[in-house]
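[1] I'd like to go over a predicted model; first the sequence, then the structure.
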Amino acid sequence: MGQDRTGSSAAEERRQSEADPLGRAMLAHHRDTPGQLTYRDGAERRDGNVAELYFSSPESWDRETIDALERVADAEPVLDVGCGAGNHLLWWADRGVDAVGVDASPNAVRTARERGLEDVLVGDMFDLPVPTDAFGAVHVVGTQVGLGRSLAGIRELLVEFARVVGDAGVAVVDNYDPTRLDEGFFGYRSDPREGIAHRCFHLEFEGERADGDRFREVGRTLQFLLCSPDRFREATTGTPWTVTDVLRTEAHYRAVLAKSDSKPHR
């Protein structure tokens, strides 16, 4: 009997939508259990660098990172969207800043909680599981704003971020500027529009169960929109946000936003 290709494809999509390779990698690292995270784009592979990206010491962070953390701390309480293993939440906690984390990965949230953080929620950044006007600032660093996949999609996210902060709310989001990238950038996809490109890859985690059996978990393909700061400003049109500053580290940048009644820095 022939294979039901439609059913098989649907089952694979469900499996990948439920997969959590990045969160499993964070949890494995935290528990010091075997595991390897890999970024894949076709035949290209790159190590996930879990320790460096999600468990680094603040002493290794650049000035732009600290600046962004301080700016949102001044407007606490802070909502850290895509909080991962909780590194930034721990930095704020050490300084007495009121902050809550949200992440789509259940295992990332589990990791953050095992590190001593209580106010961490599993949730979708397009529909944040927090009340309206509950925060003074939103911190969205990890380039996940690019998962909006288009300027219109980023605009949707910005509207949702605006919902959860009060009238004097601030936000910090980050992205890569494609005008400063080339096709050697992992997962890079060009676009004919100026200041626009894309990035595609998926994550795989190879780990070991308690009984010693090895397993591999493959995530869905992630598609990011990369946009220059100028194109990002376009995405704020029709939202309550104004870009007040841009903090750069080569091709990577953080955009600082304020509710539109605030004026940009000159």
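    Yep, that arrived.
[2] hey, let's count contacts and neighbours off CA atoms from now on
    OK.
[3] contacting residues for Gly187?
    Going by CA atoms under 8 Å, 6 or more residues apart in numbering, Gly187 touches 41, 198-201.
[4] ok, of the residues you listed, which one's closest to Asp230?
    Using CA to CA, His198 comes nearest to Asp230 of the contacts of Gly187, at 16.0 Å.
[5] wait, is the closest one part of a strand?
    Yes - the assignment for His198 is a strand, going by DSSP: H, G, I helix; E, B strand; the rest coil.
[6] isn't it right next to Phe185, touching?
    No - in this structure, His198 is not within contact of Phe185 by CA atoms under 8 Å, at 10.5 Å.
[7] neighbour count winner among those two?
    Legend: neighbour count by other CA atoms under 10 Å for His198 and Phe185, higher for His198 (20 against 10).
[8] how close does that one sit to Ala51?
    His198 sits 26 Å away from Ala51, going by CA to CA, to the nearest Å.
[9] How about the contacts made by Gly207?
    28, 34-36, 214-216.
[10] same question, Ala251
    Taking CA under 8 Å, 6+ apart, we find Ala251 in contact with 176-181.
[11] Redo the residues you listed as a markdown table? Include distance to Val109.
    A markdown table is the format used below for the contacts of Ala251 (distance: CA to CA, whole Å):
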| residue | distance to Val109 |
| --- | --- |
| Tyr176 | 26 |
| Asp177 | 29 |
| Pro178 | 31 |
| Thr179 | 34 |
| Arg180 | 33 |
| Leu181 | 32 |
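[12] which stretch of helix or strand covers Val170?
    strand 165-176 (DSSP states H and E).
[13] Going along the chain, name the strands of the stretch 1-150 of the chain.
    Under the criterion DSSP state E, counting those that start in this stretch, the stretch 1-150 of the chain carries strands at the ranges 35-41, 44-47, 78-81, 99-103, 120-122, 135-140.
[14] Out of those strands, which is closest to Arg63?
    The minimum distance between Arg63 and the strands of the stretch 1-150 of the chain falls on strand 135-140, with 16.2 Å, by CA to CA.
[15] Next, the angle from the helix or strand that the closest one is followed by to strand 135-140.
    Following the chain from strand 135-140 toward its C-terminal end, the next helix or strand by DSSP H and E is helix 151-163. For helix 151-163 against strand 135-140, the angle by axes from the mean of the first three to the mean of the last three CA atoms, to 10 degrees is 150 degrees.
[16] by contact count, what packs against helix 151-163?
    helix 229-235 (3 or more CA pairs under 8 Å, 6 or more residues apart in numbering; DSSP states H and E).
[17] structure B:
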Amino acid sequence: MSDPHGRAIRDFHRGEQTEPLLDRDGDETREHAVEEYYFGERTPESWFEPRVDGALLDMGAGAGRDALYFQDRVETVAIDPSEHLVETMRDRGVDDARVGDMFALREQFDRDRFDAALSIGSQLQLATTDHALRQFLADLAFVTTDDATAMVDGYDPGRAVEAGVFAVRDDPDPGLAHRVFHCEYEGDVGRTLLFRLFGVDRLEAATVGTPWAVIDAIEGPHDDDGDGVMWRALLEKRQ
């Protein structure tokens, strides 16, 4: 499958990028901020890191910024669907980088495999229905221990629409928005990505019937457009 996004990031890391990586939404185009988003300095997460004292699963790990940080402390497994990004992570020194799908965890890992998990980069919002979100949470519960913790993030739909974030459009359903775009690099066109933007309230509702509970949430760091429109949530297993 065509993967201009992953290939451009790999080429950037190797000093071989010949053209910008572009995001396209119809006639609207922007240059993807590869260096800033994938290779910038990691911001410490003081509310999550103290809870990580065992094996960690990094989902949608990109170029491995978080995996490189955590693997010095705990066993860290980094997964990403892009073979090019997995190559990049291995080039950068990630010890255990694998091609993997965060929405198919039961097929890849045993029960109770991890003590903690994170997904940073709004990949969680690729779950395009409430059912898909609940299924992800159930699968994440299966591969994590009874006292596990997890950190996820996403775009706040109302603030993203108001700020005019690239490729975001409102939804008639209150509390939802969508983001739709594809990437291009050196004439190579990637698949269209559909993100279903929801807030922490929807995440909390989705945890009902799963072992997870949202124990804290904050307004997350700015997105790659510089807009403060994201949230970050901390989940723990119900005791």
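    The structure has been received and is ready for your questions. Remember, it's a predicted structure, so these values are computed and weren't measured experimentally.
[18] quick one on the thing from earlier: any idea of the angle the strand holding Val170 of structure 1 forms with strand 135-140?
    Here the directions of strand 165-176 of structure 1 and strand 135-140 differ by 10 degrees (the same axes, to 10 degrees).
[19] from the chain's centre, how far out does strand 165-176 of structure 1 sit?
    Distance of strand 165-176 of structure 1 from the chain centroid (CA atoms, centre = their mean, to the nearest Å) equals 14 Å.
[20] That one corresponds to what range in structure 2?
    Strand 165-176 of structure 1 lines up with residues 144-155 of structure 2 when matched by TM-score structural alignment.
[21] What separation do you get for the counterpart of Val86 of structure 2 in structure 1 and Leu151 of structure 1?
    In structure 1, Val86 of structure 2 lines up with Val109, judged by TM-score structural alignment. Using CA to CA, Val109 of structure 1 is found at 28 Å from Leu151 of structure 1.
[22] neighbour count winner among the two?
    Per other CA under 10 Å, whichever of Val109 of structure 1 and Leu151 has more neighbours is Val109, with 29 against 21.
[23] from memory that one sits against Val122, does it?
    Yes - judged on CA under 8 Å, Val109 of structure 1 makes contact with Val122 at a distance of 6.4 Å.
[24] what do the two both touch?
    Shared contacts of Val109 of structure 1 and Val122 (CA under 8 Å, 6+ apart): 102-103.
[25] before we move on, back to that, which entries within the contacts of Gly207 of structure 1 meet the buried criterion?
    Among the contacts of Gly207 of structure 1, the ones that count as buried by 16 or more other CA atoms under 10 Å are 28, 35-36.
[26] could these be laid out in CSV, adding distance to Leu79 of structure 1?
    Listed next are those as CSV, based on distance: CA to CA, whole Å:
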residue, distance to Leu79 of structure 1
Ala28, 25
Gly35, 30
Gln36, 29
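[27] of all these, which comes closest to Thr132 of structure 1?
    Of those, the one sitting nearest to Thr132 of structure 1 (CA to CA) turns out to be Ala28, at 34.6 Å.
[28] Show me what the closest one aligns to in structure 2.
    With the correspondence set by TM-score structural alignment, Ala28 of structure 1 lines up against Asp11 in structure 2.
[29] got the contact list for its match?
    Going by CA under 8 Å, 6+ apart, the list of residues near Asp11 of structure 2 reads Gln17.
[30] And Val145 of structure 1, by the same measure?
    Shown in contact with Val145 of structure 1 (CA under 8 Å, 6+ apart): 154, 157, 173-175.
[31] repeat that for 10 Å
    Shown in contact with Val145 of structure 1 (CA atoms under 10 Å, 6 or more residues apart in numbering): 81-82, 125-126, 153-155, 157-158, 173-175, 224-226.
[32] If you rank those by neighbours, which is first?
    Among those, the one with the most neighbours (other CA under 10 Å) is Leu226, at 31 neighbours.
[33] sec struct for the aligned residue in structure 2 for it, please.
    Structural alignment places Leu226 of structure 1 opposite Leu197 in structure 2 (criterion: TM-score structural alignment). Three-state assignment for Leu197 of structure 2 (three-state DSSP): strand.
[34] How about Leu197 of structure 2, nearest residue that isn't a chain neighbour?
    Excluding the flanking residues, the one nearest Leu197 of structure 2 by CA to CA, 6 or more residues apart in numbering is Ala177, at 4.9 Å.
[35] these two touch, right, that neighbour and Gly154?
    No - counting by CA atoms under 10 Å, Ala177 of structure 2 sits too far from Gly154 to count as a contact (11.6 Å).
[36] Was I right to think Trp212 of structure 2 contacts Asp139?
    No - using CA under 10 Å, Trp212 of structure 2 makes no contact with Asp139, being 11.0 Å away.
[37] Look at those two and report which has more neighbours.
    Trp212 (24 against 20).
[38] can you tell me how far the residue nearest to the more buried one when sequence neighbours are not counted sits from Glu49 of structure 2?
    Once flanking residues are discounted, Trp212 of structure 2 sits nearest to Lys237: 4.5 Å by CA to CA, 6+ apart. For Lys237 of structure 2, the distance to Glu49 of structure 2 equals 16 Å [CA to CA].
[39] Mind checking which of the two has more residues around it?
    Taking neighbours as other CA under 10 Å, Lys237 of structure 2 and Glu49 compare with Lys237 leading, 18 against 12.
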